Structure formats: C-alpha cells, structure tokens
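Chemist: Predicted model and sequence follow; I will ask about them next.
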Amino acid sequence: MTDKQLTTTAGAPISDNQNSQTAGERGPVLMQDYQLIEKLAHQNRERIPERVVHAKGWGAFGALKITEDISKYTKAKSLQKGATTPMLARFSTVAGELGAADNERDVRGFALKFYTEDGNWDLVGNNTPVFFLRDPYKFPDFIHTQKRHPKTNLRSAEAMWDYWSLSPEALHQVTILMSDRGCPTTPMQMNGYGSHTFSLINDQNERFWVKFHFKTQQGHAHLTNAQSAAKIGETREGYQEALFGTIENGDFPKWTMQIQVMAEEDAEKAAFNPFDLTKVWPHADYPCITIGEFELNRNPENYFAEVEQAAFSPSNIVPGVGFSPDKVLQARLFSYADAHRYRIGTHYEALPVNAPKCPVHHYHKDGNMNFMGQQTGNSDAYYEPNSVAGAPREDATQAEPPLKISGDADRYNHRDGNDDYSQARALHDLFDEGQRARLYANTAEAMQGAKADTIERVLAHYDQISPAYGKGIRAARKALNA
C-alpha cells in the first residue's frame, strides 16, 4: 500500500516533519516556518475545558433492541417492539478530574445517546436510582463539597460531611455510596438508571410517568476500599482497560432495559412525591417491566473525537418521550446543553459523534465553527415565519399534552414535610450482616478528617434512620481510631 502524503491543515504537502527552518545550522528559527507554527499553535489548543462533573469517562458504541410491546405507553419509534437503534454509552466518575483514578469510591455516570430516526434521545443518568438532592438550587453547593478546598487544594471530608449533616435528603444516596455498590469493579458490572421521572406519551396523547432501569447482565462485582486502593496502585485506568479490552476481545457486555410506569393521575394520589430525585418508587407498587436490552460492541476509533467531545443532555428527547415536574431534571434541561456550548462550542451538536442520523432543519445562524452552513435547505429561509417554498415549518401534531400538575409559583421549602429517613432505613435493613459491617466501615473511613461536631451532627441523622445504623458507624469509628 502506498503511504499517504503528509500535509498541513490547508492541504499543502510537507517535505520535512523532523526539522525546523533556521537561519543556518546554529541560527534562530524563522518566522516563515508556517508548518512549525501551525504544529505548535495546534498543540496549545488540543485540550478543551473538562467537564465540571463527570470529567473522567469511558465510552463505547452499540445498539438498543426492544423485544416487548409497550405501544400502549409510548409512540416513540425507538421503543416499539422489534426496533433496533444505534447508540453510544459513556460511563464516568462524578467527583474526580480528567486525570483521576478510575476505581475510586464514587457515584458513576451512566449516559446513553440513542440515534433514532426522529432525532437523538439522550438518557443521562447514574448507576444509582436516586441522587443527593431534590432541589437544583443546591447542586452547585453540593458539587463544591466534592471538589478541592480553595485554600488547601485538597478534597475536604469536613466540607462533605458538614454539607450532608445539614442536608438529610442526601443520606439515601450516601448509604448507597458507602455500601458495596459504591465502588463497582468495572463499568460492565453495574446497573444504570435514568434516576429522574420522565414521561411516556402514546398515540392517544395519554401521558404516563416512567422510570428507566438498565440491569447489568454481567453480574454485580464491587471492590472494598482496600481492594480499590490496591487496584489504583496497579493502574489509574482500570475502567478504560476493562471496557476497551472486553469489547476488543469480542466479549460484548449487555444490559436489560426495564421501566416502571405510573398513570399520570396517580402522581397526585401517591403517598410520596414521585418527582423527588432522592426517592425510589416501591417495586411492589410499580414493578419493573422488561422491554429489551442494549449491547456495546464497538470501541471508538478516536477517544477525543467520540468520547471526550460526546455531548449528552436530557433536553434531547423524541416524540413519545417527555419530561416531568422533577425540579432537578428541569434545571438539567438547561445546564447540560449550556455546558456543552461553553465546553465544545456553539455548534457542538453538528460534530459527528453528536449529530443526529435524521435530517436536521433549523434557523440557528452563524456562531463559532459553523461548518455546516444553512440548515433550512434554502438560503432565503434564514428567519421564521417566512413564505419561502419548502422552508422548515412547525408541526402542531408533535405537541405534547399539557401537564396536569400545577400550583402557585413560589419558593417551596423542599425539606418541610419530607421524610428523608424511611427509604434509607429500608435500604439499610435489606443489607445482610456483612454488607452492614462494610457500610459502617466505609462511612467511618470517609469521615476521617471531618470535625467532631460535624460528625456528631450527621450521626444524629443516622440514628433517626436506624439506631443500629448510628451505633454501627460509631463502633467502626472507634475501631478505626483505636
């Protein structure tokens, strides 16, 4: 095979890619060496801002296959029985920076992009069915506790536990984080969840509330804190090695897709707030329904282009899928897309990994890196409404039914009248003796470095979850500090 000609970005052939142009063998470099300047200038711009959260991630491509009929719940074409939809999955840690170790105890991001015939559908969740907060106003504050102290530039156990001691709604998620499932061995050995409540809308314009679950078919496997430390001592890239190697070897991982469904009118009758991100829906009342599975079977050819530049946003939905009054979801509809516009650029969704596989027609104009030109198909159609023949038009048939839940606009105290203990208690009580012992030990270890009064404040919450929970952590702390 004949080698390709090396060129500049403008296509000019390069005769020497080893040596700079200089004024004589020992003279200074010449400004006219545009090839050197291009190379150095590009290197200075090779990095883009990392994600504020979920910076360290691992991704692969595959396909979603729907095996069951749920047309009574949704008209989404990609969720009809027999549908196969190409997809991209990205797994990630939450707190760590781009160079952080993979196998730390942390919540894992579980982001899925489905390239449907009606546009991209992004389901951006975690490996936990709940999260640390129910009001998005607290999200920046919470994330600050997971990042570095502004003076020490170190992680702060005091900040983390001080915040949690004053935010009991977080303790359900903290219990999961400090349990065995807080440190999955590989991306293939953990579940994924949409976490939020979403909508499904059928052909009759009926809305159903839905929770999305993705259950691993590889079985669960987890590391203890000691095993995690040993693994990180061996490699900081454990997840990348595991995911890439597994797929490269032809052993394609799979997840079973399930949904929980609630009738729209039942939301007003439920004993709990079905839009509260700190709560799960009881499976006895809303059983998981298996509807299909997805398989990951192709590694990216270029990590930066296809994983680092991959942009997921819950605002990307398709006909038949919609939102809910979940407060945190509503805020994410803005913040995720806005983060990508800042991090990647105005036209981030035109990049190949983010571009829909269906025709795209919009009136967004100009902006940095507009390399696709006019998206209306006609240069005269650059505003709307217009009378240009064949120009893109709105389609009233695609409107969703209005939400039936409403109330007076106000700032409601999300902690008033909320039970932040019973679901954490139910989870604690599900654990066997060994799982509880590890939960107590992991929590006690994580408290190292926090102030004594902060620890007592948070232990008071654990006592309310269960006296055994608080007692177990105290005993683990005593053993740790003996």
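Modeler: Done, it's in.
Chemist: CA atoms for contacts and neighbours, from now on please.
Modeler: OK.
Chemist: Just the terminal-to-terminal distance for stretch 77-91.
Modeler: 25 Å (CA to CA, to the nearest Å).
Chemist: Now do that stretch: distance to the chain's middle.
Modeler: 17 Å (CA atoms, centre = their mean, to the nearest Å).
Chemist: next one: stretch 76-96
Modeler: Distance, stretch centre to chain centre, for stretch 76-96: 11 Å (CA atoms, centre = their mean).
Chemist: Now that stretch: buried residues?
Modeler: Residues 76-81, 83-96 are the ones in stretch 76-96 that count as buried (16 or more other CA atoms under 10 Å).
Chemist: Check stretch 46-65 too.
Modeler: For stretch 46-65, by 16+ other CA under 10 Å, it's 51, 53-65.
Chemist: same check, this time on stretch 245-259
Modeler: Buried residues in stretch 245-259 (16+ other CA under 10 Å): Thr246, Ile247, Phe252, Pro253, Lys254, Trp255, Thr256, Met257, Gln258, Ile259.
Chemist: now, which of the buried residues of stretch 46-65 sits nearest Ala355?
Modeler: Phe61 (14.4 Å; CA to CA).
Chemist: From Gly292, how far out is that closest one?
Modeler: The spacing between Phe61 and Gly292, counted by CA to CA, is 17 Å.
Chemist: SS state for Phe61?
Modeler: At Phe61, secondary structure determined by DSSP: H, G, I helix; E, B strand; the rest coil is strand.
Chemist: Could you find the closest non-adjacent residue to it?
Modeler: Leaving aside its chain neighbours, Phe61 sits nearest to Leu88 (4.4 Å; criterion: CA to CA, 6 or more residues apart in numbering).
Chemist: Hmm, that neighbour is touching Phe114, no?
Modeler: Yes. Between Leu88 and Phe114 there is a contact under CA atoms under 8 Å: 6.7 Å.
Chemist: then this one, side by side with the first:
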Amino acid sequence: MAVEERSAQQTVPAGTAPAADAKQEQLAPYRMDKTDTRLTTDQGIPVDDTDNSLKAGPRGPSLLEDFHLREKIMRFDHERIPERVVHARGSGAHGYFQPYGDGLAPYTAARFLTDPDVRTPVFVRFSTVQGSRGSTDTPRDVRGFATKFYTEEGNFDLVGNNMPVFFIQDGIKFPDLVHAVKPEPHHEMPQASSAHDTFWDFVSLQPETMHHVIWLMSDRALPRSFRTMQGFGVHTFRLVDAEGRSTFVKFHWTPLAGVHSLIFDEAQKISGKDPDFNRRDLWESIEAGVYPEYELGVQLIPEQDEFAFADFDLLDATKIVPEELVPVSPVGRMVLDRNPDNFFAETEQVAFCVGNVVPGIDFTDDPLLQARLFSYLDTQLTRLGGPNFAQIPINRPVAPVRHHQQDGFHQDDIPLGQANYHPNSTGGGCPFVPGAGTFPEAFTHRPELVDGHKMRKRAETFADHYSQATLFWNSMSAWEREHIVAAYRFELGKVAYPHIRERVVAHLNRIDNTLATAVAAGIGVAAPEAVSVNHGGSSPALSQAGQPLATIAGRRVAVLAADGVAAAGIAGLKEFLEANDAVLDVLGLVDGVVRTAEGGTLPVTRAMVTAASVLYDAVVVPDGDEAVSQLIGDGLALQFVAEAYKHAKPLIVLGLGDRMVEAARLPVYATSDRVEGESSKPIAAALDGVVFLAPGAQVDDRFTKDVFEAIAAHRHYDRPVDGIAA
C-alpha cells in the first residue's frame, strides 16, 4: 500500500486562494482596531482617567457609580479560566498543512489529505502533561502534540502525544492515572514530577503501564524543543473512502529538524535558568523565520488484517505497530509560520476534542479512545464556561456553521429567523439534513455489526504487558540504555516505600533481567533472578541514535568572549552559521562590547552571567591570547565549557582557545606539557564533537563541514565524562 512519495517541487497553483488567508479574514473582526488608540471600556466608551477611582473628594470613599472602576476590577477578578487538569502548560503556533499528492485518495474521502492544491490552516498546541500552568517546560514528562485542522468540511482535531503509546488500555482508569501522577493530595507535592510514591504505587499495580513507563524513563520524555519532537495520534483510527470502505490508520508527525532530546541533568538546570525554554524556542524560531516543519506519515492496515498481528491488538493503546511490520508512508507536510497574537485568546482558549472528525476519518472501538470522545467535550464545557466555546475565534471552523443550537453562556452569534427547530417550514426547512446515502457530503458513521454480552472485561489480546517494553529496551543504543537505568534509579530513589521499589523491579525483570538488575543495584533492592527470556526483537525506528545529519537550522551556539578576542574566526563562523539558519550569541564576561585583537570592538549579545551552557546547542571557545587568559581565570567561563562537554555538546575550539579546553581538564589532551603561546594537539579524532581550528588558520569549507556535522549530530555520547566536575 505505497502512498505517493513526497514531491520536493510541490506548489499551490497560481490563483488558488489558500485557506489560511480565509482563516485570517475570519479572525480579523475580533482583533483590536489599532487606528484608534484611545482607552475605552468594554462598551467602547473612552475614559478620561484609569489611574484614579471616582471618589467623594480626594480622600473620600469610592462611588458605586464609577462604572470604569467596577468593570476594570470585575474583568481582573475573572480574567483567569480554570486551567486544564492535564496539559495545562502549553505553547501554540499557527501554520498550514498540505498533502504531497493524492496518494491517500484510495483510502479516504477527506480532501485535505488527498488534494495537493489544498493548503489547510492549522493551529498546534504543544504541552507538558503533569504540571500546572506555572510549572516548567523541561520536566521528565509526556508532551502533548495537538493539531487543529480548519478543513473545508469542518474542524478535525488530531490530539496526540510525543510518545506513540499510553499508560492505560481503558479510559475508565484515566482518573486514577492522573490522580496518581499529580501532586499528592495531603501536601500538594511534588509539582510536575512522576518521582513520588503515588505514581509508582499505581503503575506497579497496573502492569499495562510498563510499556509507556519505559518510554517515560527514556530521553523521549526530555525533548530538546518542540521543533525536534515527534508526535503520534496514539490510537488506531479509520480512513474511509468515498464508497464507505475503511482502512485502519496510525498517524505520525516527524520533525524535519530531527528528533533530539536533553540530558536529565541539563533539563533540571534549564528549569532554573529558563523555565520557558521550549516555549521561548518555538516563539523565537518562528519570529526569526526558521519555521518548524513536520512530515505527516501514516501506517495503513487493511481491515481484513485487523487480527493479523499475533503479538498485539490494534485497539490496544499501550502498543505500537512496529514499522518493520507496517512502514510509515509520508503523505504531507505541516509548517508552523505564525505566532499567536494573544496567548490567552488563542493558546489558552483553544479547545481540542477527539470527537472532532470530518468525512473520511472515523473511530475504532479502542476503549481508551471511546472514553476520550466523552471526556474532551465534557472538559471544554466546564473550562470555557458553556456550550458555545466553538464560537471563540481560535475554535471557529472555516466551514460555515448552521444548526438550531441556541442560547447559553457566551452566545456570540446572532441567529436570524424564527425557526430554531427541525423539521420546520417557517424557515424554508433550512438548514436541511442531507440524509442517508450522502457520504462524503455529510459525515456518516460507518455501519458496523456490534454484537456481544454486556460485561466489564478486557480482551485476551490485550493481556501481554511486557513484550513491547522489551522491544523498546532492545532497540536502544548503549547510551540510551544508560539514561533509562539512571532515570529509573532517580525516580524510584524518590519513593519512600521499599515494597513499591521491589514491585517495580519485579516488573522490570519481566522486561529484561539486565535492566532490572542495573536498576535494583541503585535503589537498594536485591538483584532478581531471571524469570523470562528476552525475545531478542528490536526496532531501529525506536532509537534516537544514528539519525541522518540533515540540518542545523534553529540551533543556538554560544561563543565566549573577553577583551583581546580574535574576531576574524568568529566572523567567519557567524557568517556560516547564519547562512544555515543557526544563531550565534556572543557571551562576554560583562555586557556591552569587547575589544578585539585586531583593534576593533565586538558587540556582546549578553553577559555570561545571564546565560548558561544548558541553553545552547554548541559552544565556541575563541582565539586570542589575552582573551583566553581572561576566560581561563573566570570560574564561570571554565564551568561553561566543562558543562557543555559533559552534556555531550559540540565544542568548536579556535586557535589558542585549546588552552582553555585544557584548563577545564577535559580528556581531549594526552599531556599538559605546553610551550607558552603554542597550541597542543588533541589525542585522537575519535573524541568526536570537538572541532579545532589551528592558530592562524582560516575558516574554510573543510572546517565548516566539520562544524556542521558536529552540530547536526546534536550530541556526542561516547565521550568519557564521568570525571568532569560540572
């Protein structure tokens, strides 16, 4: 079932009005008129003073008739809406989606997926799951990846996560899961963390969680940015063609910038240095014109193959369909090219509902999906104050809306006519119902025979809770496994009850004895005897190692600077990086400018004390004898370089800057012997990710090629870093 491959030359024909423009026109009436700058009330009444309330004399009581005071205080009192129970902390962006071709036409009647001339506007909201709105961007957590497609047939919401599986199989367990992972009720701690007793007590008593938990303990729970994070629809959906035939589908988003993660130590430090790290990265990238791009891929399974997989059930949300069994076919591209005009009006008020589907897309009987169909709508009714939340501009479809629903809180439309019921003759029978047999002009639930006894029971095909967790573990590289073991040790080290630790280790032993033994050794639990044999299967697609070196767009690079810095190498490097859409920040010992070795000045982006290595993807150590001597004498600068090295980040070392690398005691040199003013040599090229430019050498193509490859690789985890004091 090959889907048409991506066309690099795909364009919209001249004269085609993009739907994104229609969305902009639709939102225009709701934006403030910037031509009249007078301060007014909600009713448009200009006010003469907004600093002093109306009083009976300068020291007298405030008067009830001060309508501006009453309105201003009332609006302030009510300017917060209830935050989301989960996914409270989020960041959003506008953009568009466009299919590569008509390769999905045999499978779905949804035109936005099959017509390459249709450019569908989208709004995407990324989020953390556990924490409140005031938490941080970089905890160990699942990330939400929700996309609202404003299609010509109505809004389609693909509400997913950055992991392709979920903790539980049946939605009836969702309240228990959320209660367990949220702060414990007796003292409301910890915030935005799964490292506590109630979460691990719950998962150790629910073996179905084991697959998702090992994803959570992996680097997938620490994405470098929303731009470098995958997204998944999680559930199995249906595509339905114009004749009503269905095909099972799994949705995948893949970032074109690559899939990259943070190290846990780095993520923890970022939480203190910049709690808005991921949100700021998304905003600044779009403002700079380095637009995040994602490819939509699908796994298609013929309906007759529903039971063809012996090891898992398509309706089990705790399982993946391995790509070795069903490849992911690319079908379109999404570009995020505009930031919201107002965070509250758009990012905070956007309402995603799993039940928002369009003709050509339908549901399955996944018991977690079935519960979400109810839960999302019910949540929006409470959070957004009533049933008219679809009239909020960010939620309004571009498709015309005609129905007989009326009244309620926040009714913004003004319905016309006297008929508010169906059928009617006073309104000419409008709006009319297309009726049966009009698919795909109208959404029609796919006819399906449902037969069975009413019972509370799981299917036997949902019973295997360990094989795919083993598949994930087997698929990891050596450094990914080390990070997983360290994560389990950290999380379980926060658990006070020994019996909970022991239960988790017993589950890990069902996944892999080596994993269980390594975790047990760090948390005071006896090493378990093997109780099962690792099946040996793996799936390379699950690992973040070995990605192609595609781009450095959006990467942030810090160059350290002090008086006497050699500007020539920095200038050449800056030109190369900016030509590849990367960002170079000059960090000085103080703010302002630094004097260069050539006699000029170099502007400082910011003082080093206001930054940190954890906020950058690579670090440049400059040339210049005087500058290097000053940087070596500054503990913060030395720590900056050592920490970047320890976190496996690329180091670009210019000329005499290698003296600073040696002073930071990095294991790149075989000896500390040095003739004053001369450069030492690295022991071996095998210590990759450290790129040297010899003193006096020019920034040439060979050097910039090495720089590109070092930064594009993101991290270099084979370094010996245990002895680095950072």
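Modeler: Right, received. Where do you want to start? All values reported here derive from a predicted model rather than from experimental measurement.
Chemist: Contacts only, for Asp362 of the second structure.
Modeler: Residues in contact with Asp362 of the second structure (CA atoms under 8 Å, 6 or more residues apart in numbering) are Phe237, Arg238, Leu239, Val240, His445, Arg446.
Chemist: What lines up with Gly297 of the second structure in the first structure?
Modeler: Counting by TM-score structural alignment, Gly297 of the second structure corresponds to Gln258 in the first structure.
Chemist: try Ile414 of the second structure
Modeler: Ile414 of the second structure maps onto Gly373 in the first structure, by TM-score structural alignment.
Chemist: next one: Leu63 of the second structure
Modeler: So Leu63 of the second structure corresponds to Leu30, using TM-score structural alignment.
Chemist: can I assume its match is in contact with Ala23?
Modeler: Yes. Using CA under 8 Å, Leu30 of the first structure is in contact with Ala23, at 6.7 Å.
Chemist: Looking at those two, which one has more neighbours?
Modeler: Counted by other CA atoms under 10 Å, Leu30 of the first structure and Ala23 do not tie: Leu30 has more neighbours, with 13 against 9.
Chemist: Please tell me how far Thr147 of the second structure sits from Gly154 of the second structure.
Modeler: Computed with CA to CA, the distance linking Thr147 of the second structure and Gly154 of the second structure is 14 Å.
Chemist: nearest spatial neighbour of the match of Leu63 of the second structure, skipping sequence neighbours?
Modeler: Thr22 (5.4 Å).
Chemist: ok, now which ones touch that neighbour?
Modeler: Residues near Thr22 of the first structure by CA under 8 Å, 6+ apart: Pro28, Val29, Leu30.
Chemist: Which member of those residues is positioned nearest Phe431 of the first structure?
Modeler: Val29 (68.0 Å).
Chemist: how near is that closest one to Ser20 of the first structure?
Modeler: Val29 of the first structure sits 7 Å away from Ser20 of the first structure, taking CA to CA as the criterion.
Chemist: swap in Leu427 of the first structure?
Modeler: As defined by CA to CA, Leu427 of the first structure lies at a distance of 65 Å from Ser20 of the first structure.
Chemist: In which helix or strand does the counterpart of Val505 of the second structure in the first structure reside?
Modeler: Aligning on TM-score structural alignment places Val505 of the second structure opposite Leu459 in the first structure. Leu459 of the first structure belongs to helix 452-465 when assigned by DSSP states H and E.
Chemist: what's the mean gap between that helix and the aligned bit of the second structure?
Modeler: In the superposition with the second structure, the average deviation recorded for helix 452-465 of the first structure is 0.6 Å (mean CA distance after the TM-score superposition for the first structure).
Chemist: Show me what counts as buried in the helix or strand that that helix is followed by.
Modeler: Remark: after helix 452-465 of the first structure, the chain's next helix or strand is helix 467-480, criterion DSSP H and E. Going by neighbour count (16+ other CA under 10 Å), the buried part of helix 467-480 of the first structure is Tyr469, Gly470, Gly472, Ile473, Arg474, Ala476, Arg477.
Chemist: In TSV, list those residues along with distance to Arg341 of the first structure.
Modeler: TSV is the format used below for the buried residues of helix 467-480 of the first structure (distance: CA to CA, whole Å):
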residue	distance to Arg341 of the first structure
Tyr469	44
Gly470	45
Gly472	47
Ile473	44
Arg474	46
Ala476	46
Arg477	45
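Chemist: Please report how far Leu587 of the second structure lies from Leu638 of the second structure.
Modeler: Counting by CA to CA, the gap from Leu587 of the second structure to Leu638 of the second structure is 13 Å.
Chemist: what about these two, which has more around it?
Modeler: Shown here are Leu587 of the second structure and Leu638; by other CA under 10 Å, Leu587 has more neighbours (26 against 19).
Chemist: ok, that one touching Val594?
Modeler: No. Counting by CA under 8 Å, Leu587 of the second structure stays clear of Val594, with 9.9 Å between them.
Chemist: ok, Gln35 of the first structure - how many residues close by?
Modeler: Other residues lying near Gln35 of the first structure total 19 when counted by other CA under 10 Å.
Chemist: Tell me the buried residues in the host helix or strand of it?
Modeler: Using DSSP H and E, Gln35 of the first structure maps to helix 34-44. Neighbour counts over helix 34-44 of the first structure (16+ other CA under 10 Å) mark Gln35, Leu36 as buried.
Chemist: Now find how far off-centre that helix is within its chain.
Modeler: Distance, centroid of helix 34-44 of the first structure to centroid of chain: 35 Å (CA atoms, centre = their mean).
Chemist: Other residues contacting stretch 336-347 of the first structure?
Modeler: 48-51, 309, 311-315, 348, 367-370.
Chemist: what's the answer for stretch 278-291 of the first structure, then?
Modeler: With CA under 8 Å, 6+ apart as the criterion, stretch 278-291 of the first structure contacts 66-70, 129-134, 169-170, 172-173, 256-262, 273-274, 423.
Chemist: Please list only the buried members of those.
Modeler: Among these, those classed as buried by 16+ other CA under 10 Å are 66-67, 70, 129-134, 169-170, 172-173, 256-262, 273-274, 423.
Chemist: hang on, the earlier thing: tell me the contacts of the match of Leu63 of the second structure?
Modeler: Gln21, Thr22, Ala23.
Chemist: residue contacts, the match of Gly297 of the second structure?
Modeler: So Gln258 of the first structure contacts Phe212, His213, Phe214, Lys215, Cys288, Ile289, Thr290, Ile291, Gly292 (CA under 8 Å, 6+ apart).
Chemist: What sits closest to it if chain neighbours are left out?
Modeler: Nearest one to Gln258 of the first structure, counting by CA to CA, 6+ apart, is Thr290 at 4.2 Å.
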